[in-house]
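1. Structural data only, the sequence is not supplied:
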């Protein structure tokens, strides 16, 4: 065969091979884009509830509609909304955030300025702790429709998480004027709590509960938050009543069960507390339940069991954080949570490393500054802890855990006057504080 013919044949083979690769890639991309995530079964009694059976029916209908018409943006948005709510119900945020974002991408590809799609996208970004991204997306949605109340709620959330509290207050006022309901009143409550007004926070959260539908997940979540506020002012009787009532309205609600666990823990009924937290942990994927169990097992002297659970929490959070770094559609930044998780196993260096990673993203947030300060405290570097704890106190928050930590930091740094003021405020009531922290705070206060 002549060299010219061999050359032409080689070119032809190359073109055919390249075309096959491109076609195969396009087919895979098309299959990926048209893929629809299935609904996962819930845990416990919720798996057989009438509510979940109705959710499964809606999901099946929407998936069928999209199989017939992948460009049906209305069905895509309804399915995304269903996934977002299911994440709240089950705690399976990694899976359902990915499922919802997949639907939203298909909508935004067809309609880049679809308001509802942008709202849902901002909500998911904030759920994943990508707060700066969520604020950018929420601002874009607001530019499209500045008269929607819910978008102001997302702007409140994003600004709170980024430490821009004055802006959050402005957006909360706007939200209440546009949409006076559970979602706006609960945000007002949270901001009042941040600024140290527990009386006002409780009043606003009561209004939020009253405007919701009894038994709905959002309403019972809000009722549990009201119970948590009562814990922070030391009124466990009211907190217990709210959690019991929530369970009567929504049987098996994990967060209400966990609330009962905290009440039992405050009463030093460790056996009952363990039972409640184990039950809650069996119903929902939320590492907060496991972290409470770590604390109780440490208190009761079962350090081996505490270590096993703490390591499991770290592994889960690390996997989630890695997913967030590798793919914006899944996982969430979990460095603040990892900082506290590493502290539980006394790996202070890793705890500080993760706290500082979160600080680099959100240097103005009071909770993040508290975390960094507390890691430096546990490292024994009290001078470095001081500037961070001062930022954490900038809103005049009366959170008893924050006041205890701040008091101890000032105590160790040599400012006995500030330490006495803070520790007295933290320990003068029976407000909920982890037992080890309360003991340490009381011992320090006795010396002042």
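-> Right, received. Where do you want to start? In this text the structure is predicted, and so the values were computed from the model without any measurement.

2. rest of the way, CA atoms for contacts and neighbours
-> Noted.

3. Hmm, residue 274 is touching residue 293, no?
-> Yes. Look at residue 274 against residue 293 with C-alpha atoms under 8 Å: they come within range, at 6.5 Å.

4. quick one, which of those two is more surrounded?
-> Set side by side, residue 274 and residue 293 show more neighbours around residue 293, with 25 against 22, by other C-alpha atoms under 10 Å.

5. wait, what's in contact with the more buried one?
-> Each residue near residue 293 by C-alpha atoms under 8 Å, 6 or more residues apart in numbering is listed here: 274, 277, 278, 306, 309.

6. for residue 153, helix, strand, or coil?
-> At residue 153 the chain is in helix, as set by DSSP: H, G, I helix; E, B strand; the rest coil.

7. number of nearby residues for it?
-> 26.

8. if I look at the spatially most central residue of the chain, how far off is residue 281?
-> With distances taken as C-alpha atoms, centre = their mean, the residue of the chain nearest its centroid is residue 127 (5.8 Å). Applying C-alpha to C-alpha, to the nearest Å, the value for residue 127 to residue 281 is 20 Å.

9. Equivalent analysis for residue 224, please.
-> Counting by C-alpha to C-alpha, the gap from residue 224 to residue 281 is 16 Å.

10. Neighbour count for those two, which is higher?
-> Set side by side, residue 224 and residue 281 show more neighbours around residue 224, with 27 against 20, by other C-alpha under 10 Å.

11. quick one: the more buried one and residue 257 touch, right?
-> No. Contact criterion C-alpha under 8 Å: residue 224 and residue 257 do not qualify, at 9.6 Å.

12. then this one, side by side with the first:
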């Protein structure tokens, strides 16, 4: 991994703003779009980390109507259609209204029909394709946009994301270095962090994310970056640093559900399970995503509260159904959850669907785990090598790999993988902890103190 990050630099206002979870698959999307975050496996979900008041929603709706009127009045203005499309996309993120997603797509398509070689129109439509998990289309559009204007940071950012989400990591690094040359700012540093993390360079990932935070302006965008920073620190065992990062995120964005979940994870790491459960109950009310409910269920299991766990997991399933109904691609995010809850057939179907269009190391891990939990060791085993192809050190990937290898009788490799996992902590993915405990006993390994409660 040779990607380098320059010192913090003044961020250009039109640069793409930057999102894991359940995990940390992060950034996508062009200028004027909002932050992107996603699971443990993939954060390519458009999210708005703040709560919107009724008055703010009404004001935004009125502004959107005005932008639509401007575009329709001057129907040949490419710029007007792009502006309206970006505004519709942002509104769709805030409301979950599928009609607004459709309006955004129609606006970008109109802009492209009017000007097929407009870099701005190509970039905007590429961002929409990334959000829709149509990565092949996003790659084609972003490549064309960069070909026409190799100095457009938004187009370069979209190209980086499209390469990453199609598993083209070397090409992503080339595009990322070009982005750093054009605009070494917060969105670029955040992408450096993610790519380094995928390559197993967690120290480099941490340094790059610190630079991303340092070069970001206070507000919701910086809050999201602070959550990513906290997640990295927590996974590395730097619990106090993570706590500070999540606290700073909540200062920037008081209703940030991901930061609240992060604080709950810090409490779990400290052994304060009842306090964590109470905080997760608050986090569940802050947003429509599934992560808080899943973690709440896992904490309930640690407290031997099976009824509470099932109630929380039911909330997660209901929310996933709602997100899917409004058109969001949640297959990769939900497959591991379903596999861990015994819904293995559906988990395999969703993981297979996602991996077909998202051939990443994280996608390979999720599919391998779903197949393994479904009892298909023969199909799961070859995917272990795919999941480890970049030397990613994620404890989730390493524990899953260790379990599959151990079941296949490859105990030496299983020990090696579990040893790598034990260099990190399990607090960003509690589901791997009971698996690791059982494996450690099976393989004659000691559970680290950092994995104990």
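-> That came through fine. The structure presented is a predicted model; accordingly, all values stated were derived computationally and were not measured.

13. Which position in the second structure pairs with residue 4 of the first structure?
-> Under the alignment by TM-score structural alignment, residue 4 of the first structure pairs with no residue in the second structure.

14. now residue 97 of the first structure
-> Mapped onto the second structure by TM-score structural alignment, residue 97 of the first structure lines up with residue 101.

15. Tell me which helix or strand its match sits in.
-> Element membership for residue 101 of the second structure (DSSP states H and E) is helix 98-114.

16. Of all the helix elements in the first structure, which one is longest?
-> In the first structure, taking DSSP state H as the definition, the longest helix is helix 3-34.

17. Between helix 3-34 and the helix or strand following that helix, find me the angle.
-> Note on helix 3-34 of the first structure: by DSSP H and E, the next helix or strand toward the C-terminus is helix 50-68. Using axes from the mean of the first three to the mean of the last three C-alpha atoms, to 10 degrees, the direction of helix 50-68 of the first structure lies 150 degrees away from that of helix 3-34.

18. Check what contacts the helix holding residue 101 of the second structure and list those residues.
-> Here helix 98-114 of the second structure makes contact (C-alpha under 8 Å, 6+ apart) with 76-79, 81-82, 84-89, 91-92, 118, 121-122, 124-125, 128, 326-327.

19. Filter the contacts of residue 293 of the first structure down to just the ones in helices.
-> Counting by DSSP H, the contacts of residue 293 of the first structure contribute 274, 277, 278, 306, 309 to helices.

20. quick one: which of those residues is nearest to residue 26 of the first structure?
-> Nearest to residue 26 of the first structure among those: residue 309, at 44.4 Å, using C-alpha to C-alpha.

21. Next, count neighbours for the closest one.
-> Neighbourhood size, residue 309 of the first structure [other C-alpha under 10 Å]: 18.

22. Return the residue of the second structure aligned against residue 350 of the first structure.
-> Per TM-score structural alignment, residue 350 of the first structure is aligned with residue 346.

23. Residue 136 of the second structure versus its match, what's the distance?
-> With C-alpha to C-alpha as the criterion, residue 346 of the second structure and residue 136 of the second structure are 25 Å apart.

24. likewise residue 185 of the second structure?
-> For residue 185 of the second structure, the distance to residue 136 of the second structure - C-alpha to C-alpha - is 27 Å.

25. higher neighbour count, the two?
-> Neighbour count, other C-alpha under 10 Å: between residue 185 of the second structure and residue 136, residue 185 has more, with 29 against 18.

26. residues contacting the counterpart of the more buried one in the first structure?
-> Counting by TM-score structural alignment, residue 185 of the second structure corresponds to residue 181 in the first structure. Neighbouring residues of residue 181 of the first structure by C-alpha under 8 Å, 6+ apart: 208, 211, 212.

27. List buried members of these by neighbour count.
-> Among the contacts of residue 181 of the first structure, those scoring as buried are 208, 212 (criterion: 16 or more other C-alpha atoms under 10 Å).

28. and of the contacts of residue 181 of the first structure, the nearest to residue 53 of the first structure?
-> For the contacts of residue 181 of the first structure, the minimum distance to residue 53 of the first structure (C-alpha to C-alpha) is 22.5 Å, reached by residue 212.

29. Tell me who's in contact with that closest one.
-> 181, 182, 218, 219.

30. can we see that at 10 Å?
-> Contact analysis of residue 212 of the first structure by C-alpha atoms under 10 Å, 6 or more residues apart in numbering lists 181, 182, 183, 218, 219, 220, 222, 223.
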